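# Attaching a predicted model along with its sequence, questions to come.
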Amino acid sequence: MKQFILALARLVYRILFKVEIHGIENIPSDKNFLVTPNHLSNFDPPLVAAFLPVDMAYMAKASLFKVPVVGWVIKAFGAFPVKKAGNDMSAVKLAIRILKEGKPLTIFPEGRRVKTPGVLGEGKPGAAMLATKAKVGFLPVGITARYRFRGKVVLTVGEYIDISEYTEGRLSSEDLQKLTDEVLMPRIAELAGAKTYGN
C-alpha cells in the first residue's frame, strides 16, 4: 500500500508541478542518517517521501492525523504523531529507536514552515539531539519551490554530514544548538539557495 501511495504522489506532483530532483547519488548506502529538509509548505513532506528513494519514517504533528484523508496518507507514508505542545518524550524515544534500528527518519529542523523566499527559519536543536543520541549523521536537503500549477519545484540532496565527533559524551542544549547553527543549517541554506536564516 505504501509503495502505491508513493507512486501516486509522484504522479500527482509531476502533473501539478515541474519537479526536479538533484543529488540522489549523495544518499549513503552503507550508513543510516537523519533526513533534514527546510520547510516551505505542507506540500514538502509528501515531496520528500515520494521522491527520495529511501524507506523512511517521519515525524508529523499529531493534529494532522485527525484531518480526513491527510491523516490516512501520512500514516501510509510511515509518519508517526508528535504532540505540538510540550516535549513528547514517547515520540522522541520512538524516533531514536527507529534510527538505532537502521531506518532513516525525516525531520524538518526549523520546526515550522517559513514561506519567505530565500530565508530559512532558525534551526531548532531537536534534529541534532536525535542524531547525536542515535549516533547517525545528517542528510541535508534543500527545497526551493513555487507550489502553484506547473510551478518549479526543486529538491536537492546534499552530501552526508558526519557528526561522529559530537556523539561521544553528553551534549548540553547549547552544544546541540551550536551543532545546528554551525554545521547543519548553513548546509541546508546553501542547498535551498537561501542567503539568510534565523528568526
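Structure's in. What do you need?

# okay, CA-based contacts and neighbour counts for the rest of this
Noted.

# Tell me where the chain has helices.
With helices called from DSSP state H, the chain shows them at 2-16, 44-51, 70-77, 89-100, 126-134, 173-179, 185-192.

# now the first one and helix 44-51, what's the angle there?
Spelled out, it's helix 2-16. Calculated by axes from the mean of the first three to the mean of the last three C-alpha atoms, to 10 degrees, helix 2-16 forms an angle of 110 degrees with helix 44-51.

# Helix 2-16 vs helix 70-77, what angle?
Counting by the same axes, to 10 degrees, helix 2-16 lies at 120 degrees to helix 70-77.

# let's bring in a second model and compare:
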Amino acid sequence: MNFYTFAKGVVKGVFSPLYRIEVIGKEHFPKDGGVLLCSNHIETLDPPVVGITAPRPVSFMAKAELFDVPVLGKIIKNLHAFPVKRGMSDREALRTGLKALKEGNVLGLFPEGTRNKTGKLGKGLAGAGFFALRTKAHVVPCAIIGPYKPFRKLKVVYGKPIDMEPYRESKASAEEVTEVIMNHIGDLIRQYS
C-alpha cells in the first residue's frame, strides 16, 4: 500500500462520518485518461475532501509556501501535490500540470484560485481554461456544497465531463473556457443545494 492510499483511508475514516459526506455523480468520472477536475473552493479542507471522494488519485497544485512548512511540506509532496507560485505566471507549475494530464493522471484545480468565503461562486482564473485547451484531458466539474459543520451533510457532486472540442476548434480563449467550466460548477451548486 502506498502513502496516498494509506492517507486517503485515514482521512476518509475521520471525515466521512464527521461531515456525513454524500458523493453524487461518481459514475461520471472517467475511469482512465487525463482528467482536469475543477471544483469550487469554500474551505481549506476542500483538497482532502475532493481527494477522498474522487475515484482516482488526484494531484493538486498547492501554494509554494506550504512546501516550506516542516512535516506538512513532505506530506503534501507524498500526496502528489506540486508547488505553484501565486500571483504570477508560474511556468514550471504549468509544465508539471500539463505533464500530469498528458500522462493520463487526474489534476485537481480550484479555478477561483483561493477560498471564497462569501459562499458564492467567484470568478475563475484562466489556468483552468489553459489546461483544458492544451490537452485532450476530460474536464470534470465538481461542486462542494457545505457548510463544513460536524454531523451536517456535506455534498460533493461530480458532473458529466464537459465537451471541449467545440472550444478547441473555435480557438476559444483560456478565459472563455474557464467561464464555461465555472458555469458548469455553478449549475451543479444550484441543482444540488
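Arrived safely, thanks for sending. All values reported here derive from a predicted model rather than from experimental measurement.

# Quick check: TM-score for this pair?
Put the two chains on top of each other and the TM-score (TM-score structural alignment, normalised by the length of the second structure) is 0.90; 189 aligned residues with a C-alpha RMSD of 1.8 Å.

# Now mean neighbour count too, for the helices of the first structure, in CSV please.
Putting the helices of the first structure into CSV (neighbours: other C-alpha atoms under 10 Å) gives the following:
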stretch, mean neighbour count
helix 2-16, 15
helix 44-51, 20
helix 70-77, 18
helix 89-100, 16
helix 126-134, 23
helix 173-179, 16
helix 185-192, 22
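
# Let's have these in JSON lines, adding distance to residue 37 of the first structure.
Converted to JSON lines, these look like this (distance: least, C-alpha to C-alpha, whole Å):
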{"stretch": "helix 2-16", "distance to residue 37 of the first structure": "18"}
{"stretch": "helix 44-51", "distance to residue 37 of the first structure": "8"}
{"stretch": "helix 70-77", "distance to residue 37 of the first structure": "16"}
{"stretch": "helix 89-100", "distance to residue 37 of the first structure": "17"}
{"stretch": "helix 126-134", "distance to residue 37 of the first structure": "11"}
{"stretch": "helix 173-179", "distance to residue 37 of the first structure": "16"}
{"stretch": "helix 185-192", "distance to residue 37 of the first structure": "7"}
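
# Could you say which one of those comes nearest to residue 109 of the first structure?
Closest to residue 109 of the first structure of those, according to C-alpha to C-alpha: helix 126-134, at 5.7 Å.

# mean shift of that closest one relative to the second structure?
Superposing on the second structure and averaging over aligned pairs (mean C-alpha distance after the TM-score superposition for the first structure), helix 126-134 of the first structure comes out at 0.9 Å.

# helices or strands next to that helix in the packing?
Under the contact criterion of 3 or more C-alpha pairs under 8 Å, 6 or more residues apart in numbering; DSSP states H and E, helix 126-134 of the first structure touches strand 33-37, helix 89-100, helix 173-179.

# residues touching the residue most central in space within the second structure, list them.
Centroid-nearest residue in the second structure, with C-alpha atoms, centre = their mean: residue 108, separated by 3.1 Å. Residue 108 of the second structure sits next to 36, 37, 38, 39, 58, 59, 60, 61 when contact means C-alpha atoms under 8 Å, 6 or more residues apart in numbering.

# Just the buried residues of those residues.
Buried by 16 or more other C-alpha atoms under 10 Å: 36, 37, 38, 39, 58, 59, 60, 61, out of the contacts of residue 108 of the second structure.

# I'd like the residues you listed as a markdown table, with distance to residue 155 of the second structure appended.
Shown next, in a markdown table, are those (distance: C-alpha to C-alpha, whole Å):
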| residue | distance to residue 155 of the second structure |
| --- | --- |
| 36 | 20 |
| 37 | 16 |
| 38 | 15 |
| 39 | 12 |
| 58 | 18 |
| 59 | 21 |
| 60 | 20 |
| 61 | 22 |
